[in-house]
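> show me how the following folds:
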Amino acid sequence: MQTSCPIGIFDSGYGGLTILSQIRAVLPDYDYIYLGDNARAPYGSRSFETIYEYTLEAVKWFFKQGCPLVILACNTASAKALRTIQQNDLPGLAPDNRVLGIVRPTSEVIGHMSEAGNIGILATQGTVESGSYILEIQKFFPTVKVQQQACPIWVPLVEYGEQDSPGTDYFIKKYIDLLLKKDDKIDSVLLACTHYPLLEKKIKEYMPVDIRVISQGKIVAASLADYLKRHPEIEQRITQGQSVSFYTTEKAETFNHHAKRFFGAELSATQVHKL
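The predicted structure follows:
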């Protein structure tokens, strides 16, 4: 008998922990379960078909754990897999459950954060190639101009704990410069990858001081709180025991060692051998 019905939080690796920590700060009473597909990370350079397949496997796993609501706390999965899962898979899998992403809630507010109406996006190759941010932002802010820059080296640097190393500076500056060359009127830059908050200090060192750097955690947390208020039929199905459980497709010891940097606290994960 299912005794816990938590909110599921999914990411290809560790980055979603930065989202989970912000969500728990705003919504501490609910139960949560986190899954990092670390064994197959990163997702950023993988094909649409592969990302969709991996993400759907994770969603099915969450449903088996009793989650009525799953948050894809991964920009690449949100950009490349969410819509297909929502439209094609969810009606047959669990029509009363919901799967949400983090691209749309960010796009709904990002236009208000730019006075000039010129926004830059720093993201993985997969997120950039999907064009999701451009499409979603234009729905809500048709006059806003958006420039994107893929940063393929940034996630591996963070995953391997090199975010504070001197060599990382070169790659931080490189991609910032490439982005700003596309539009010298950019006044706000979105870090559209959940790993990037760990690089935020260095990013701000190489970003002009008059450009606002925006992380997603607080935006996503506020959006989820609003969603639960508007959808009591989902909110009432989520248990409120203030628990959080962690799972990874990698060795648990490895996950525990690296995860503290993202979550801000010690944690103990359980390995999932097959999704």
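
> contacts, neighbours, all on C-alpha from now
OK.

> list the buried residues of stretch 174-192.
Residues of stretch 174-192 classed as buried by neighbour count (16 or more other Cα atoms under 10 Å): 175-176, 179-180, 186-192.

> ignore what I typed, I meant stretch 157-172.
Within stretch 157-172, the residues that qualify as buried are 157-159, 163, 168-169, 171-172, counting by 16+ other Cα under 10 Å.

> distance of residue 232 from residue 17?
Distance from residue 232 to residue 17, counting by Cα to Cα, to the nearest Å: 26 Å.

> do residue 175 as well
In this view, residue 175 and residue 17 are 24 Å apart by Cα to Cα.

> do the same with residue 215
Going from residue 215 to residue 17 by Cα to Cα gives 13 Å.

> next one: residue 103
With Cα to Cα as the criterion, residue 103 and residue 17 are 16 Å apart.

> got it, and residue 59?
Counting by Cα to Cα, the gap from residue 59 to residue 17 is 17 Å.

> what does residue 157 give?
As judged by Cα to Cα, residue 157 and residue 17 stand 17 Å apart.

> let me see the ranges of the strands in this protein.
Ranges of strands within the chain are 7-11, 32-36, 69-72, 98-100, 118-123, 145-150, 188-191, 212-214, 244-248, 269-271, based on DSSP state E.

> let's compare: structure for the following, please.
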Amino acid sequence: MQANAPIGIFDSGIGGLTVTRAIRRLLPQEDIIYFGDTAHMPYGDKSTEAIQAYSIKIVNFLLSQECKAIVIACNSASSAAYKLLREYVGNRALVINVIDPMVEYVATHYAGKKVGLIGTKQTVRSNVYKKKIDDLRKGIQLQAMATPLLAPMIEEGYAGHPIMAQVIGDYLQKAAFEDIEALILGCTHYPLIKEMISNYFENKVAILDSSEIVAKTVKQKLASFGLEKTGALSGEAQFFVSDYTPAFEEMTDIFFGEHAKLKLYPLWE
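Reported below is the predicted structural model:
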């Protein structure tokens, strides 16, 4: 691992660009290589075995680009493949998921409190957040709910639409979310509707956005291993996808906050 090597980031599609944007803002000097597995999106309804197979292929690509760190910017892949990827990568690169930083944050700030979680079917079904939080024995009561309609609606451009507000309300009105003090956004798409979710709770519930928390973890990890890039005012960013359509490229403007030219790299040929 070299300090001037890039940071690799991958997701099931383009939702992980919210994490990429947060890392870019916090570490503007770093070079970034992003991979979105748009050919197989979404991962939320895929089997664990399928997600692991896709993730290994993507990690092989990022390792071929000599990435010093690999960020799994996807809750579904983090829950299904993190342990496997960490063993597979070994000491060739740092491997960071989006779940552990959030669990640590919740344990620090919400001990003894009731906290909600929304995410894909895969993330909620894995029970990974509850297991990790319970293991810390902080008295946190976690209420998790799968919200599978939200990510596809965001990708179809419905973020901010009244229909989105109605769907959010239908999900969050469940009794399980009564009296929660914070809500974990367990999908990297959800920061784009963070304000709408906060409005539903009349701004009385803390909405926990993993993208900013993960970016801080990446910075801390790089610093602890002496891998922070220095000397450059602005790093370069490259964006790869396993399937290309103009619609995917247009969506990068929404998720990344600026236009990103996508390069096609099929996982299987």
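
> turn the buried residues of stretch 157-172 of the first structure into JSON lines, including distance to residue 7 of the first structure.
Rendered in JSON lines, the data for these read as follows (distance: Cα to Cα, whole Å):
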{"residue": "157", "distance to residue 7 of the first structure": "29"}
{"residue": "158", "distance to residue 7 of the first structure": "26"}
{"residue": "159", "distance to residue 7 of the first structure": "25"}
{"residue": "163", "distance to residue 7 of the first structure": "30"}
{"residue": "168", "distance to residue 7 of the first structure": "35"}
{"residue": "169", "distance to residue 7 of the first structure": "37"}
{"residue": "171", "distance to residue 7 of the first structure": "35"}
{"residue": "172", "distance to residue 7 of the first structure": "34"}
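
> closest to residue 12 of the first structure among those residues?
Closest approach to residue 12 of the first structure among these (Cα to Cα): residue 159, at 11.1 Å.

> turn the strands of the first structure into CSV, including distance to residue 111 of the first structure.
Conversion of these to CSV gives the following (distance: least, Cα to Cα, whole Å):
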stretch, distance to residue 111 of the first structure
strand 7-11, 25
strand 32-36, 30
strand 69-72, 22
strand 98-100, 21
strand 118-123, 8
strand 145-150, 9
strand 188-191, 9
strand 212-214, 12
strand 244-248, 33
strand 269-271, 37
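
> winner for burial among these?
Across those, averaging neighbours per residue (mean count of other Cα atoms under 10 Å) puts strand 7-11 on top, at a mean of 28.

> what is it packed up against?
Taking 3 or more Cα pairs under 8 Å, 6 or more residues apart in numbering; DSSP states H and E as contact, the helices and strands that strand 7-11 of the first structure lies on are helix 16-26, strand 32-36, strand 69-72.

> average gap between the last one and the second structure?
So that's strand 69-72 of the first structure. Plainly put, strand 69-72 of the first structure ends up 0.7 Å away from its match in the second structure on average once the two are laid over each other (mean Cα distance after the TM-score superposition for the first structure).

> kindly report the same for the second one.
Superposing on the second structure places strand 32-36 of the first structure at an average distance of 0.6 Å from its equivalents, by mean Cα distance after the TM-score superposition for the first structure.

> gap between that strand and the chain center?
13 Å (Cα atoms, centre = their mean, to the nearest Å).

> give me the range in the second structure that it lines up against.
Per the alignment by TM-score structural alignment, strand 32-36 of the first structure matches residues 32-36 in the second structure.

> same check, this time on the last one
Residue correspondence for strand 69-72 of the first structure in the second structure, counting by TM-score structural alignment: residues 69-72.

> isn't residue 24 of the second structure right up against residue 30?
Yes - in terms of Cα atoms under 8 Å, residue 24 of the second structure counts as a neighbour of residue 30; the distance is 7.5 Å.

> looking at the two, which one has more neighbours?
It is residue 30, of residue 24 of the second structure and residue 30, that has more neighbours when counted by other Cα atoms under 10 Å, with 24 against 21.

> check contacts around the residue located most distally from the centre of the second structure.
Relative to the average C-alpha location in the second structure, and by Cα atoms, centre = their mean, no residue lies farther out than residue 231, which sits at 28.3 Å. Taking Cα atoms under 8 Å, 6 or more residues apart in numbering as the definition of contact, the neighbours of residue 231 of the second structure are residue 29.

> once you drop chain neighbours, what's closest to the alignment partner in the first structure of residue 262 of the second structure?
Residue mapping for residue 262 of the second structure onto the first structure gives residue 269, with TM-score structural alignment as the criterion. Once flanking residues are discounted, residue 269 of the first structure sits nearest to residue 246: 4.6 Å by Cα to Cα, 6 or more residues apart in numbering.
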